[in-house]
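Below: sequence and its predicted model.
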Amino acid sequence: MQNLKPIETEIILDEKNKQQLKLNELLIFPHGLDGLHIWEAGIILARYIVFNSQLFSNKDILEVGTGVGIGGLAALKYTECKRVDMTDYNQDVLANIKKNSEKNSISKQRYDVFYLNWFEYDKFNKKYDVIIGSDIIYSGAPLKELYLLISKSLNKGGKAYIIIPSQRFKGEVFLQLVEDYKEFSVEKIALDQTEYSLSPLKDQTQGFKTYPGLKELQFWVYIFTKI
């Protein structure tokens, strides 16, 4: 990461049950390294996982567009999933995911971290019970390739849990792909319960200053079930 100096942030997922993650991140980052920042949609995904841990029990999970690893690490630390593959396309981001996995004392037998380019979906041949992702459907993203990757990689009956915040205007484009291909059933759930929007830092004022979207945005989980 050259001269960039990440900080360690302790993100509170569920204060009542003392569930949190220690994550290296950059608060200020250059173009192309947004995967080194903790985004609000990632916090929402991680909270969805810990609040619904039974959905991930005994599952093989793929996380696409992993970023700092918050979703995959939440599944590894706070659910009884089989294993998680955490993927991204930037080598600095991948190196940071590995460091964050070590910070949270995750057994190396339960996860892998590797490069995955959505444009090369046709070369990817692994199968999963669950795919997770947050804030991956945005303007400029290769949405058709992402769709084809998810479709190819999910077992029949498998589910993709994708968090889409209100400021992302390409959700309808992705949903149209789902409609056109007719390979998935779709459920949309608003994540508007109080526990999702709580400050992720012990200093609540600083938490909302650093991650303002938790108060300013709306979030939905889209559940795509492979028919």
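Cool, got the structure.

switch to C-alpha atoms for all contacts and neighbour counts from now on
Fine.

Run through the residues that contact residue 154.
Residue 154 makes contacts with 127, 128, 129, 130, 131, 160, 226, as judged by CA atoms under 8 Å, 6 or more residues apart in numbering.

residue boundaries of the strands in the protein?
7-14, 19-25, 60-63, 83-88, 111-115, 128-134, 154-165, 184-190, 219-226 (DSSP state E).

so the first one versus strand 19-25, what angle?
Angular relation of strand 7-14 and strand 19-25 on a 0 to 180 degree scale: 160 degrees, by axes from the mean of the first three to the mean of the last three CA atoms, to 10 degrees.

Make sure residue 79 is actually in contact with residue 51.
No - contact criterion CA atoms under 8 Å: residue 79 and residue 51 do not qualify, at 9.7 Å.

ok, these two, which is more surrounded?
Neighbours were counted for residue 79 and for residue 51 using other CA atoms under 10 Å; residue 79 has more, 20 against 16.

For residue 166, grab the count of nearby residues.
Neighbours around residue 166, by other CA under 10 Å: 13.

unless I'm mixing things up, it is touching residue 218, no?
Yes - using CA under 8 Å, residue 166 makes contact with residue 218 at a distance of 5.1 Å.

Residue 145 against residue 118, yeah?
Yes - the pair residue 145 and residue 118 qualifies as a contact (CA under 8 Å) at a distance of 5.7 Å.

So for those two, which residue has more residues nearby?
The neighbour count for residue 145 versus residue 118, taken as other CA under 10 Å, is higher for residue 118 (23 against 16).

Now for that one: which residues touch it?
Per CA under 8 Å, 6+ apart, neighbours of residue 118: 142, 145, 146, 149.

try it against this one:
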Amino acid sequence: MDDKEPIVLYRRCLSDVKFQIAQNDELEDEVNKNSHSSAKILELTVDNDVIHGIYEGGLKTWECSLDLVEYLSIKSKEINFSGKKILELGCGSALPGIYLLSTQHSICVDFQDYNEHVLKLVTMPNVLINTVLRPQSDDIYEIDIVEEINCLNQLKNSRFFKGDWNGLTNLLNLHSNQEKYDIILSSETIYNLNSIPKLYNVIKHALKYPNGVAYIAAKTIYFGVGGGILSFCQLIEQDHIFEVNVVYTKAAHVRREILKLSFL
């Protein structure tokens, strides 16, 4: 990548998210009505990266999402993204999908995350900052997201979906193969053994046949929760629908890889 321009993507800082929540005049009422409020989630994330069934880590930008941005950048001249329909599952800060949305022409990128608060406080602002409101320099840049939220109306090529992967295929409303996705992206989403089948089910039913591909960026193993590359690959191989290839690796304390899923 020495001969390539640096990848510049902007993302909202967690401190900024906390500041916005602190300014919310209705915060106290929200906490009383909704135990999964933004404030409650932020409180829980102080000592936890993930709280199953409440928060799935979307406020943090994970290492494998950066790996996936790097890979997509490397392959930008080999893979024809133009005109493609793309879905990022478990998007969080959504940098891989945003990279494609901000650098490619005539594409549609939809985003899904477990938490509505993550979509509103992180995903949508990040999409806006890198597309409609993109800064003209690399300096620190302040944008009033609350005032600029109407800019979402300009995002004609993106939709945002909240909630668990169970039932997501119904929500996506994919009645025909032509309505399905050419490319599915996902980063750091196969850490939980119980959720891996749900993620795989979405990929299997939402990916366009026969040329659709999915790129899954993940660590080889997630200590303490049981998921990882091996568990995911075993599930796919047993189903005999997709071929799996490792297309990217990065040596670290825990090895990181990107898997490419394509139809057999």
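Received it, and whenever you're ready, just let me know what you need. Bear in mind that the values here come from a model prediction, so they are computed numbers and not experimental data.

Filter the contacts of residue 118 of the first structure down to the ones also in contact in the second structure.
Retained in the second structure (both residues aligned by TM-score structural alignment, their matches' CA atoms under 8 Å) from those: 145, 146, 149.

closest to residue 83 of the first structure among those?
Nearest to residue 83 of the first structure, judged by CA to CA, of these is residue 149 at 19.1 Å.

what separates the residue lying closest to that closest one once chain neighbours are set aside from residue 64 of the first structure, distance-wise?
Using CA to CA, 6 or more residues apart in numbering and skipping residues adjacent in sequence, the residue nearest residue 149 of the first structure is residue 121, 4.9 Å away. Residue 121 of the first structure sits 12 Å away from residue 64 of the first structure, going by CA to CA, to the nearest Å.

Who has more neighbours out of these two?
Neighbours were counted for residue 121 of the first structure and for residue 64 using other CA under 10 Å; residue 64 has more, 27 against 18.

List the contacts of the counterpart of residue 119 of the first structure in the second structure.
Superposed on the second structure with TM-score structural alignment, residue 119 of the first structure falls opposite residue 166. Listed by CA under 8 Å, 6+ apart, the contact set of residue 166 of the second structure reads residue 198.

Give me the aligned partner of residue 181 of the second structure over in the first structure.
Mapped onto the first structure by TM-score structural alignment, residue 181 of the second structure lines up with residue 128.

related to what we said a few turns ago, show me the kept ones among the contacts of residue 118 of the first structure that map onto helices.
145, 146, 149 (DSSP state H).

Residue 89 of the first structure: which of those is nearest?
residue 146 (12.8 Å).

how close does that closest one get to residue 104 of the first structure?
Between residue 146 of the first structure and residue 104 of the first structure the distance is 29 Å, computed by CA to CA.

Which one's more surrounded, the two?
residue 146 (20 against 16).

Now do the same for that one: its match in the second structure.
Under TM-score structural alignment, residue 146 of the first structure pairs with residue 199 in the second structure.

ditto for residue 206 of the first structure
Alignment note (TM-score structural alignment): residue 206 of the first structure has no counterpart in the second structure.

To what extent is residue 206 of the first structure buried, counted in neighbours?
Residue 206 of the first structure has 13 neighbours, counted by other CA under 10 Å.

check contacts around the residue most central in space within the second structure.
Central residue of the second structure (CA atoms, centre = their mean): residue 91, 1.7 Å from the mean position. Residue 91 of the second structure sits next to 58, 97, 111, 112, 113, 123, 186, 187 when contact means CA under 8 Å, 6+ apart.

how about 7 Å then?
111, 112, 113, 186 (CA atoms under 7 Å, 6 or more residues apart in numbering).

Please determine how far it is located from residue 113 of the second structure.
Distance, residue 91 of the second structure to residue 113 of the second structure, using CA to CA: 5 Å.
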